[in-house]
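Colleague: Quick check, what structure comes out for this input:
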Amino acid sequence: MHLRSCRTDNTPDSSDAPLTGGRESNHSDCTGTKPKFRFPPPPRLIKSANNSYCSTASDSSNTSVQANRSYNFVRKKKHKSVKRLPPLGIYWDIENCRVPKYKSAAAVVQRIRETFLVNYRESEFVVVCDVKKEHPQMIQELHDAQVNLIHVGRMSKNAADEKLRQSLRRFGELHFAPAGVLLISGDINFTADLCDLRYRNKMRVILVHNVNVSHALLICVNEHHSFEELLKDLPRYRCQTIANGHGPSTLEVSNLPLNFDPKRLRSRLGMLIENCGGKVVDIFTNEGRASIRFGNYDEALRLAF
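Modeller: Reported below is the predicted structural model:
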């Protein structure tokens, strides 16, 4: 008895077929052997022009996803580069370094920012004072300059200094080197705090001081600047009138005789403004002008016209 094969006579036997590694025989015979699956080659990764890896076997949707990812990566990279600027905390003891006469408080804040925020970013700008004893116009200018104005009542002698020292210590706990601290004051009470920030926290300490400053305070900082020299070229500020004509007003008189005796000039101006309720504040003999202060805007207009 002979067994019949399922293959025809024209079909060559598997034993006579050449060996090709076994992967190309995908047809199954009647013996029930399963076909061998040939896996496709893995996708290759190439580097695109924007330094992002994309697959060669991706379709249009995958390409758009990769483009969005690369765009977000560039945006995050730019955002991180901006954040690399070290923070700078600015603290102003306005009772020790007061705003000069005929200068705007907003202009003073702007000058400080333009001078010291070149290689730093502003972390906070703190001004501590008793707002009830300061001029309302100056307080409004500080609010308009977007600074943190902290009110401290006169309950103790050094209440404002203690509040500033607390803010300095908190800044030293939250930030690390190469952060910086800018203190606008000439008070010797800040010596210990500035010394710790410089030598223990390794921060850059900048001091803007007045004329009467202690040498012990200067040796605790990396650099120091004079408050008067920093603001000497600021333009004179003309006081704005408050709504409804209330509040003091300043009138400036020009074309006065140059290098005249200040006492005689003050006496003569006092006689002219006696009936209007004014008071001579300053006389600039070298420039030939004087400043007269009135109780309200109407009294100043009465003398001007």
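Colleague: C-alpha from now on. contacts and neighbour counts both.
Modeller: Noted.
Colleague: Check what contacts stretch 96-115 and list those residues.
Modeller: 138, 141-142, 144-145, 184-187, 209-210, 227, 231, 234-239 (Cα atoms under 8 Å, 6 or more residues apart in numbering).
Colleague: buried set for it?
Modeller: Within stretch 96-115, the residues scored as buried using 16 or more other Cα atoms under 10 Å are Asn96, Cys97, Val99, Lys103, Ser104, Ala105, Ala106, Ala107, Val108, Val109, Ile112, Arg113.
Colleague: Contacts for stretch 189-204, please.
Modeller: 161, 165, 168-169, 172, 176-181, 205, 216-217, 220-222.
Colleague: buried set for the helix ranked longest in the chain?
Modeller: Secondary structure assigned by DSSP state H gives helix 60-83 as the longest helix of the chain. Residues of helix 60-83 classed as buried: Gln66, Ala67, Ser70 (neighbour count, 16+ other Cα under 10 Å).
Colleague: of those residues, closest to Asp130?
Modeller: Ser70 (52.7 Å; Cα to Cα).
Colleague: now the closest one, nearest residue through space, not along the chain?
Modeller: Ser52 (6.2 Å; Cα to Cα, 6 or more residues apart in numbering).
Colleague: residues near that neighbour, how many?
Modeller: 15 (other Cα atoms under 10 Å).
Colleague: what about the helices in the chain?
Modeller: Applying DSSP H to the chain gives helices spanning 60-83, 105-116, 136-144, 159-174, 191-199, 215-218, 227-231, 262-272, 297-304.
Colleague: Include distance to Val152 when you put those helices into a markdown table, please.
Modeller: Output for the helices of the chain, formatted as a markdown table (distance: least, Cα to Cα, whole Å):
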| stretch | distance to Val152 |
| --- | --- |
| helix 60-83 | 33 |
| helix 105-116 | 19 |
| helix 136-144 | 14 |
| helix 159-174 | 6 |
| helix 191-199 | 20 |
| helix 215-218 | 24 |
| helix 227-231 | 23 |
| helix 262-272 | 38 |
| helix 297-304 | 31 |
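Colleague: Between the ones you listed, which one is closest to Ser15.
Modeller: helix 60-83 (47.4 Å).
Colleague: distance between that closest one and the chain's centre?
Modeller: Relative to its parent chain, helix 60-83 has a centroid offset of 26 Å by Cα atoms, centre = their mean, to the nearest Å.
Colleague: Before we compare anything, build this one as well:
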Amino acid sequence: MASTSTDSKRSDTDDAHTIESSSSDFQKPKFKFPPAPRLCKSANNTSCSVSCHSDSSISDGQIVKWKKRNRRKPPKLLPPIGVFWDIENCHVPKNKSASSIVQKIRELFFDGYREAEFIVVCDVKKENVQVIQDLHDAQVNLIHVSSTSKNAADEKLRQSLRRFAETHQAPAAVVLISGDINFAADLSDLRYRKKIHVILVHNANVADALILCANESFLYSNITGNLPVLKAKVPSQYEILISNLPTNYDKSKLKNRLKLLSDNCGGRVVDIDRERGKAILKFSSLDFALRAQRRLKGEDVFGYKIGASNPTT
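Modeller: Reported below is the predicted structural model:
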């Protein structure tokens, strides 16, 4: 009986070892993830994955050459520069374009900088219309101040300078186009306290104290002197001959009627021949003359359908 119980225990033990060995055989091995592929720049500036042991189409030497060619700083990393122009103090010379002056300022001082501000302060109601149009075409910020207010332009520019210094830090730069001594205190703070590079463009009548506050100073006439001279535009006049006017009305009534019909096209009545029933209208451009011709032809003037000739110079 004892041997029988011993044999049964041995058989149970063998069965347990068999189950353990079979369960260990069916256990899945632990999976090891491969290392992440490294990234490189392809020839077309896109990211591509390259395995550490794979044969890449771009060699390491080519990648180094690509990095050397692209060492130039992007525009966002360039220090900012702001231009502040008192156009009443340094006005646009006669027969010179304001847009060409803006372009010259950008070419001289913007190398190594990115444009953050370009402010021009003036009274747009008193300034030349062509100058205002040139400044708009040059994509600058035009700020209107009333010329009747004392030092209004200077105060607006000083406020803009202080705001620029609060927004941008060194190694930023500012360009002040003015010769007014009132800017001396602000330029001194920008240079010595804010460590901002100060460039002064001044006229001939400037105080030495203002020049000493700037890192660099330039004479305004030297910058504008080499700019091309604008050719004087000869105003061209175009005439339209009006025919079939009534002959039994006064000249004043005929003139008022023709002026009413051509006023929105810029027409001007220069002569009326009542006996022949004809008149001459003048226009400043060919487009205005053509528009007026289409409008006047066949128009009723006191019961008469008038005729309009082709524009002539």
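Colleague: if we can go back for a sec, and the contacts of the longest helix of structure 1?
Modeller: With Cα under 8 Å, 6+ apart, helix 60-83 of structure 1 has contacts from Asn50, Ser52, Cys54.
Colleague: what's the matching residue for Leu174 of structure 1 over in structure 2?
Modeller: Using TM-score structural alignment, the equivalent of Leu174 of structure 1 in structure 2 is Thr167.
Colleague: Its match: what's it in contact with?
Modeller: For Thr167 of structure 2, no contacting residues are found, by Cα under 8 Å, 6+ apart.
Colleague: now, which of the contacts of helix 60-83 of structure 1 sits nearest Phe305 of structure 1?
Modeller: For the contacts of helix 60-83 of structure 1, the nearest to Phe305 of structure 1 is Asn50 (71.5 Å; Cα to Cα).
Colleague: just curious, which of the buried residues of stretch 96-115 of structure 1 is nearest to Arg84 of structure 1?
Modeller: For the buried residues of stretch 96-115 of structure 1, the nearest to Arg84 of structure 1 is Arg113 (18.4 Å; Cα to Cα).
Colleague: Map the closest one onto structure 2.
Modeller: So Arg113 of structure 1 corresponds to Arg106, using TM-score structural alignment.
Colleague: can you tell me how far its match sits from Lys195 of structure 2?
Modeller: 22 Å (Cα to Cα, to the nearest Å).
Colleague: try Asn151 of structure 2
Modeller: Asn151 of structure 2 is 27 Å from Lys195 of structure 2, by Cα to Cα.
Colleague: Tell me which of these two has more neighbours.
Modeller: When Asn151 of structure 2 and Lys195 are compared for neighbours, Lys195 comes out ahead with 16 against 12, by other Cα under 10 Å.
Colleague: Looking for the alignment partner of the more buried one in structure 1.
Modeller: In structure 1, Lys195 of structure 2 lands on Lys202 (TM-score structural alignment).
Colleague: And Leu254 of structure 2, by the same measure?
Modeller: Checking with TM-score structural alignment, Leu254 of structure 2 has no match.
Colleague: In contact with Ser236 of structure 2, which residues?
Modeller: Neighbour list for Ser236 of structure 2: Ser284, Ser285, Thr313 [criterion: Cα under 8 Å, 6+ apart].
Colleague: same deal with Ile63 of structure 2?
Modeller: Cys40, Lys41 are the contacts of Ile63 of structure 2 under Cα under 8 Å, 6+ apart.
Colleague: Could you measure from it over to Leu39 of structure 2?
Modeller: Going from Ile63 of structure 2 to Leu39 of structure 2 by Cα to Cα gives 11 Å.
Colleague: rewinding a little: take the contacts of Ser236 of structure 2 and write them to TSV, including distance to Ala116 of structure 2.
Modeller: Shown next, in TSV, are the contacts of Ser236 of structure 2 (distance: Cα to Cα, whole Å):
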residue	distance to Ala116 of structure 2
Ser284	41
Ser285	40
Thr313	48
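Colleague: filter these to the buried ones?
Modeller: Ser284, Ser285.
Colleague: and the longest strand for structure 2?
Modeller: Longest strand in structure 2 by number of residues (criterion: DSSP state E): strand 114-122.
Colleague: What is it packed up against?
Modeller: strand 80-86, strand 141-144, helix 152-167 (3 or more Cα pairs under 8 Å, 6 or more residues apart in numbering; DSSP states H and E).
Colleague: show me what contacts Leu164 of structure 1?
Modeller: Per Cα under 8 Å, 6+ apart, neighbours of Leu164 of structure 1: Tyr91, Asp93, Val128.
Colleague: was I right about Phe284 of structure 1 contacting Ala290?
Modeller: Yes. Using Cα atoms under 8 Å, Phe284 of structure 1 is in contact with Ala290, at 5.8 Å.
Colleague: Those two: who's more crowded?
Modeller: Ala290 (20 against 15).
Colleague: I'd say the more buried one and Val253 touch.
Modeller: Yes. The pair Ala290 of structure 1 and Val253 qualifies as a contact (Cα under 8 Å) at a distance of 5.2 Å.
Colleague: on that earlier part again, quick one: the match of Arg113 of structure 1 and Lys231 of structure 2, what's the gap?
Modeller: From Arg106 of structure 2 to Lys231 of structure 2 the distance is 24 Å (Cα to Cα).
Colleague: follow-up on the earlier one: shared with structure 2, which of the contacts of Leu164 of structure 1?
Modeller: Retained contacts for the contacts of Leu164 of structure 1 in structure 2, judged by both residues aligned by TM-score structural alignment, their matches' Cα atoms under 8 Å, are Tyr91, Asp93, Val128.
Colleague: Tell me how far the residue nearest the centre of structure 2 lies from Lys156 of structure 2.
Modeller: The centroid of structure 2 falls nearest to Gln139 when counting by Cα atoms, centre = their mean (4.7 Å). According to Cα to Cα, Gln139 of structure 2 and Lys156 of structure 2 sit 19 Å apart.
Colleague: try Ala36 of structure 2
Modeller: From Ala36 of structure 2 to Lys156 of structure 2 the distance is 58 Å (Cα to Cα).
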